[in-house]
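Student: Pasted the sequence and its predicted model underneath.
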Amino acid sequence: MNVLLRMNVFFRWIPACLLALSLGMPAGASGQSVARVEPLHWWVGMHNPELQLLVYGENIAAYEPEIVFPGVQLTQVHRVENPNYLFLDLHIAPSTTPGNVPIVFNGSDGRTFSWEYELKAREADRTKAQGVRSDDVIYLIMPDRFANGDTSNDIVPGMRETALNRDSMYYRHGGDLQGIINKLDYLHDLGVTALWLNPVLTNDMEQASYHGYAATENYQVDPRFGDNELYRKLADELHRRGMKLIKDLVHNHVGLRHWTVLDPPAPDWLNQWPTYTNTTYKDQVIFDPYAAEADRKRMTDGWFVPTMPDMNHRNPYVRKYITQSHIWWVEYAGVDGFRLDTYPYNDLDFMADWGRLIKAEYPELTFFGETWVHGVPNQAVYTQGSTINQRFDTHMPGVTDFQTHFAIIEALNGSFGWTDGVNRLYSVLANDFVYEDAYRNVVFLDNHDKSRFFSEVGENVDKYKSGLAWLMTTRGIPQLYYGAEIAMKNFANPDGMVREDFPGGWPADTVDKFTEAGRSVLENDIFQYIRTLANYRKSNPVLQTGRMMQYVPEDAVYVYFRYNDEKTVMVVMNTGEDEAEIDVSRFEERIRSATRAKDIINGNTVNLTAPLRLNAKSTAVLELL
């Protein structure tokens, strides 16, 4: 038997009293206890009046729960294989008054004990669930590597990983939520409107707990980042500045030390195999009409890595446990949108149900899924609307657009044939007809899993600026990765190489690149370039929701327009090795009667009655006058 499965079997058979000690469960002499109830609390007046409570305690299934509270009805009690769990279905009438709901547990021997479950009033004045759309600029932060605002939580006694080593890419470095809060004015000035943090839930794993993708709790912020209230404060501080908060969700897996993995409610809580089975990472089998069912099962049910057990989305308790936790964070903290990790590895029928439930509760909230796949149809199949005959509807508005990501790299680095180089970028965008709305897709140059774009383009500043100009002017929702504004570099080999600390984010740092004085001439040039484009975009709907028209590339020159009834912006990208002279009469259909344009970067006026001259590997962003 595989070592991981042996561990799982071991944890299932730990005596209840020892398990209580290992999980911090208050165990009484008679076994009467409730260690935890999740969700931690709930609210009256939610769109969906149904709620399922997970109740965990030593031998709790031996007791009969009872609820007597006006407006709250206990409709069903579910017992599962593990006697330490009960699942309680509640109906909460719209007229229910907030308060503490007593849950009385009656034993067959006549003894009883109780737990008070809090129903709160919804905060009518709390900003939340605004959605993240094409009028936003997203900034992605890995919290452990951005800024350390509270050194007192760098090491938390009792957690499995206590080492702090900024010289190692694998250990924690001490970045936290307070550090991010301290830098919000910096981000607002840069032109950022939405903040996406890699997961901040507790990751009580033995190693590499810094990245957040192996959660061991669903309702607790990792204490090394702060606490739940500080996460609420982060949302409030963002909203006060007119910015938004995106929560990174992981439906597919949890960490091996997640408390429900240490003592699973049932054998089918996780996707179990006779021996350890990894996913194949082959997304094609999801939509391949000729795929073997065995291949589909291994893709979706195989574990992502050995330390991240795969959740069984066919289990109805798993589905509710996951979904309710996400709704809880929106209502509690004021989350505005979601990024969905490893989307192709989830059971798509569950994800469709999840999407419907989220939209029913929060109609304005939006979400986008990570789809690291190859090919436009492979990516579009995961978006809502069943637009390419995939025969299912995911109800997912948009995706992380890996196809344009690959294409912009090739556009700036590739050769100049009809099917490669910048022609690939043109062709990828020409396929936007397969989406219900491609403007919902998130476009990016790099992220926490990909090589830094500055390195991808050989640290060529002109290429780098061209990529940034494209990012801020193409269709979709642009996403910057922290440090892009100071041209941070490195290749993702391994991925820890692109998860460096932002210089100046730690009290001991000798240089502070959050400030103009701390940046080099090159870094300030890149910073101002991004700042100019991002703030122009933030102030001009033409680059947010404006229509797009692109022209077939000629001689390595790619031209496209963003336009609405008020403005037209012309983007001219020369991806060639030589200076280009461009006859603008070809673009008369969109230029129309305009004879002048303003260069958005430097404010200079450009004459459109003469040929445009553009340096090699450079891009001009021009507002027609």
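Tutor: Now that the structure is in, tell me what you want to look at.

Student: contacts and neighbour counts: CA atoms only from here.
Tutor: Fine.

Student: what helix or strand does the one residue sitting closest to the centre of the chain sit in?
Tutor: Centroid-nearest residue in the chain: R339, 2.8 Å away (criterion: Cα atoms, centre = their mean). Using DSSP states H and E, R339 sits in strand 337-340.

Student: what's the following helix or strand past that strand packed up against?
Tutor: As assigned by DSSP H and E, the chain's next helix or strand after strand 337-340 is helix 348-361. Packing partners of helix 348-361 (3 or more Cα pairs under 8 Å, 6 or more residues apart in numbering; DSSP states H and E): helix 316-333.

Student: returning to what we had before: just to check, the residue nearest to the centre of the chain is in contact with D248?
Tutor: Yes: with contact defined as Cα atoms under 8 Å, R339 reaches D248; the gap is 4.7 Å.

Student: what about versus this one:
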Amino acid sequence: MAKYHKIIKQLAFVGFLCVYTVTLSCKKQTAENKEEVAETSSFTEKKDIQRIEPLNWWVGFKNPSLQLLVHHPNISKWTPEIRYTGVSIEKVHQADSPNYLFLDLNISESTKPGKFNIIFKKEGEPSLVHTYELKSRSKSAEDYLGFDSTDAIYLITPDRFANANPENDVIASMKDTSLDRTDGYARHGGDIKGIINHLDYIEDLGFTAIWSCPLLTNDMPEGSYHGYAITDYYQVDPRFGTIVDYLELSKKLSQKGMKLIMDQVANHCGVEHWWMKDFPFKDWVNHQEKYENRDENWEAGKNIMTTHRRTTNQDIYASEIDKKGMNEGWFVSAMPDLNQRNPFMARYTIQNSIWWIETANLGGIRQDTYPYPDKHFMSQWAGEIMHEYPNFNIVGEEWTNNPLLIAYWQKDNANKDGYNSNLKSPMDFAMQEKIVKGLNEEETWGTGFIEIYRALANDFIYVSPKDIMVFPDNHDMSRIFTQMYGSVVNTKMALSYILTLPRIPQLYYGTEILMHDFDNPGDHGLVRTDFPGGWNGDTVNAFTGEGLTNEQKDMQAYLKKILNYRKQSTAIHEGKTVHFAPENGIYVLFRIHEDEVVVHIMNKNVEPVELELQRFEEVGLDGKTLRNILTSTDVLWKDKFVLTEKGTTLLTTKLD
């Protein structure tokens, strides 16, 4: 019996030890939790580090990884530490420069939004502390709706649109202090507030989205107005305003049901970018060694410029040296070519795009010079964005008149090399060129409207024609009125056709008032002329109509009617397209969706001409009443239709 009592005592003692151990463990864990809670909920905000980018982040992404760029004198000798529930440092990367660290963080699915300190420690030195914030997302990823074929996009060069705040026209601390409206290549003073103040005008015309040329800081000694030589990817250029202004623009667009498209540049930065004075790695930009070892004989980038041989991206016979000459060359000597093959540069660029989508509630991205960066990186970039935001959209600039090259860049195209760009919307420079050529040429066999007809017939090569962006002109080419040699009627036909196609249309500011560059066609300073009425003292005001010619007012009214009809037209947004080969100087196209049929007729005959309607019997309009969208008059579709003058006739079966 004593033997059993002894065993029972031993078991009790073991049980006591287990309970005691568990209790100690719980107390220890509780103490650690309290310490962690204290660290995350009660601390003094500090910004000891010169630069950490991204500036903040969010919880709830599909990708739990975040890479922080840390820039501070000799920061590589310091050890970072984070105590915040759900956030862990997975890896610390030292760079070639001692002034950088790259921190790989993991943000778990359960992480709560909040602020925490990143503590940098070094033996014998007081800690450096930088407060970082993880925010909650303002809406779900699925609710970020990108532009599509239901939209009509208004492109703005902000320095040339409207100046609402003259006080920020010149910033004394910046390198370019020019302000001269008579100089096409100096700054003119347009700003974000100027766009905000005229949103009613843009909406009233019938546009549903705005694409502004880049608004980020371009602290360059000259030519800084255009925005494409970025020197800080996380800062709005103070001559355009502040990030508060940019967010106000986004908010007011959203309130109107409109979208904000951000112009981004992954291929290059400005040569005055802050990192050009302290590269993180030896391969941060292409031809970096030549740049760093330059002397007075460098000749502003001799032998490092891109070849512009864009077909090397698709050419199955292209040599490696030609590929490198294209993708690794600098765009111009003032714009260093970023090396996206460096994984840290790649991550930086992707995270920057996501940061702006979340921060500014973007409705799309326009990516500049799309075929110039490393194409595999661009696929990764677009793929990661679209993975996070499945209903978003990106348009990429590929300036080519070859539909095969345009098709190559569209997502899911059956490319021979297996490449998938993940890009939903390339640009249709090919169609733009054919529209201009077809309208300007006389009607003979194989020329004139047949050029446009054949161009649209090439849509068989595209995965999704309605996701391609088409336009009459943009900030880099002559105005459409100039391309049409001053013909108002041809300009109208070009615009109505573009707005009826199975495409996403984009128009440049001022097209609605026949802005032109007749004096020097193609000159960027003239192409980007100030919008009249955007500056105090302008004698002509296109926003109110004051001082406009009758032709300019007529063009405004013309576009307003088409754009506002288009806004509500399912047939134009997603309907079937049927067109008939041009005959006798007439080209007819139909857009069809259920009971809505839109008829677009272009006619080059200056004298009245009869259009026989029997040829279009398959469309099923015989005996129906249609309304002229431009004149609001009704016509009967029966036997013949008389075209009284050269130009566009636009009809619809919608009578209400």
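Tutor: That came through fine. It should be emphasised that the depicted structure is a prediction, and the values quoted were computed from it without experimental measurement.

Student: what ranges do the strands span in the stretch 101-250 of the second structure?
Tutor: Taking DSSP state E, counting those that start in this stretch to define them, one finds strands in the stretch 101-250 of the second structure at 114-122, 125-135, 153-156, 209-212, 216-217, 232-236.

Student: Any idea which of those gets closest to N458 of the second structure?
Tutor: Comparing these by their distance to N458 of the second structure (Cα to Cα), the top pick is strand 153-156, with 23.7 Å.

Student: neighbours around E293 of the first structure, how many?
Tutor: 11 (other Cα atoms under 10 Å).

Student: Identify the residue of the second structure aligned to it.
Tutor: Under the alignment (TM-score structural alignment), E293 of the first structure maps onto E320 of the second structure.

Student: Just give the nearest non-adjacent residue to the aligned residue in the first structure for N603 of the second structure, would you?
Tutor: Under the alignment (TM-score structural alignment), N603 of the second structure pairs with N574 in the first structure. Excluding the flanking residues, the one nearest N574 of the first structure by Cα to Cα, 6 or more residues apart in numbering is V557, at 4.5 Å.

Student: just the helices in the stretch 151-300 of the second structure please.
Tutor: 192-196, 199-205, 243-255, 288-292 (DSSP state H, counting those that start in this stretch).

Student: Format those as JSON lines; extra columns: distance to Y508 of the second structure and mean neighbour count.
Tutor: Written out in JSON lines, the entries for those read as follows (distance: least, Cα to Cα, whole Å; neighbours: other Cα atoms under 10 Å):
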{"stretch": "helix 192-196", "distance to Y508 of the second structure": "14", "mean neighbour count": "22"}
{"stretch": "helix 199-205", "distance to Y508 of the second structure": "12", "mean neighbour count": "17"}
{"stretch": "helix 243-255", "distance to Y508 of the second structure": "18", "mean neighbour count": "17"}
{"stretch": "helix 288-292", "distance to Y508 of the second structure": "36", "mean neighbour count": "15"}
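
Student: what angle separates the longest helix seen in the second structure from strand 114-122?
Tutor: In the second structure, with assignment by DSSP state H, the single longest helix is helix 2-41. Interaxial angle of helix 2-41 of the second structure relative to strand 114-122 (axes from the mean of the first three to the mean of the last three Cα atoms, to 10 degrees): 100 degrees.

Student: so which strand or helix has the equivalent of W535 of the second structure over in the first structure?
Tutor: Applying TM-score structural alignment, one finds that W535 of the second structure aligns to W506 in the first structure. Following DSSP H and E, one finds W506 of the first structure outside all helices and strands.

Student: List the residues that contact W506 of the first structure.
Tutor: Listed by Cα atoms under 8 Å, 6 or more residues apart in numbering, the contact set of W506 of the first structure reads A147, N148, G149, G175.

Student: swap in I67 of the first structure?
Tutor: I67 of the first structure neighbours (Cα under 8 Å, 6+ apart): Q73, L74, V101, P102, I103, V104.

Student: try Q614 of the second structure
Tutor: Taking Cα under 8 Å, 6+ apart, one finds D639, K640 in contact with Q614 of the second structure.

Student: mind running it again at 10 Å?
Tutor: Q614 of the second structure sits next to L621, D622, W637, K638, D639, K640 when contact means Cα atoms under 10 Å, 6 or more residues apart in numbering.

Student: repeat for R160 of the second structure
Tutor: 181, 184, 187-191, 194, 225-226, 509, 525, 528-532, 534-535.

Student: List only buried entries from those.
Tutor: Using 16 or more other Cα atoms under 10 Å as the burial test, the contacts of R160 of the second structure include 184, 187-191, 194, 225-226, 509, 525, 528-532, 534-535 as buried.

Student: corresponding residue for the residue nearest to N574 of the first structure in the second structure?
Tutor: Aligned partner of V557 of the first structure by TM-score structural alignment: I586.

Student: burial measure for that match, as a count.
Tutor: 22.

Student: swap in P553 of the first structure?
Tutor: Residues lying near P553 of the first structure (other Cα under 10 Å) number 22.

Student: Equivalent analysis for the one 3 residues further on, please.
Tutor: By the other Cα under 10 Å criterion, the neighbourhood of A556 of the first structure contains 24 residues.

Student: Equivalent analysis for the one 3 residues further on, please.
Tutor: Counted with other Cα under 10 Å, residues neighbouring V559 of the first structure total 21.

Student: now swap in K112 of the second structure and tell me
Tutor: Neighbour count for K112 of the second structure, taken as other Cα under 10 Å: 18.

Student: which bit of the first structure covers stretch 264-273 of the second structure?
Tutor: Going by TM-score structural alignment, stretch 264-273 of the second structure sits over residues 249-258 in the first structure.

Student: Which residues are in contact with the alignment partner in the second structure of P397 of the first structure?
Tutor: By TM-score structural alignment, P397 of the first structure lines up with K424 in the second structure. Contacts for K424 of the second structure (Cα under 10 Å, 6+ apart) come out as 148, 382, 386, 392-396, 409-412, 463-464, 467-468.

Student: What are the neighbouring residues in contact with the aligned partner of L195 of the first structure in the second structure?
Tutor: Superposed on the second structure with TM-score structural alignment, L195 of the first structure falls opposite I210. Residues near I210 of the second structure by Cα under 10 Å, 6+ apart: 147, 151-156, 195, 199, 202-203, 250, 253, 258-262, 363-364, 506-507, 509.

Student: Alright, calling it a day.
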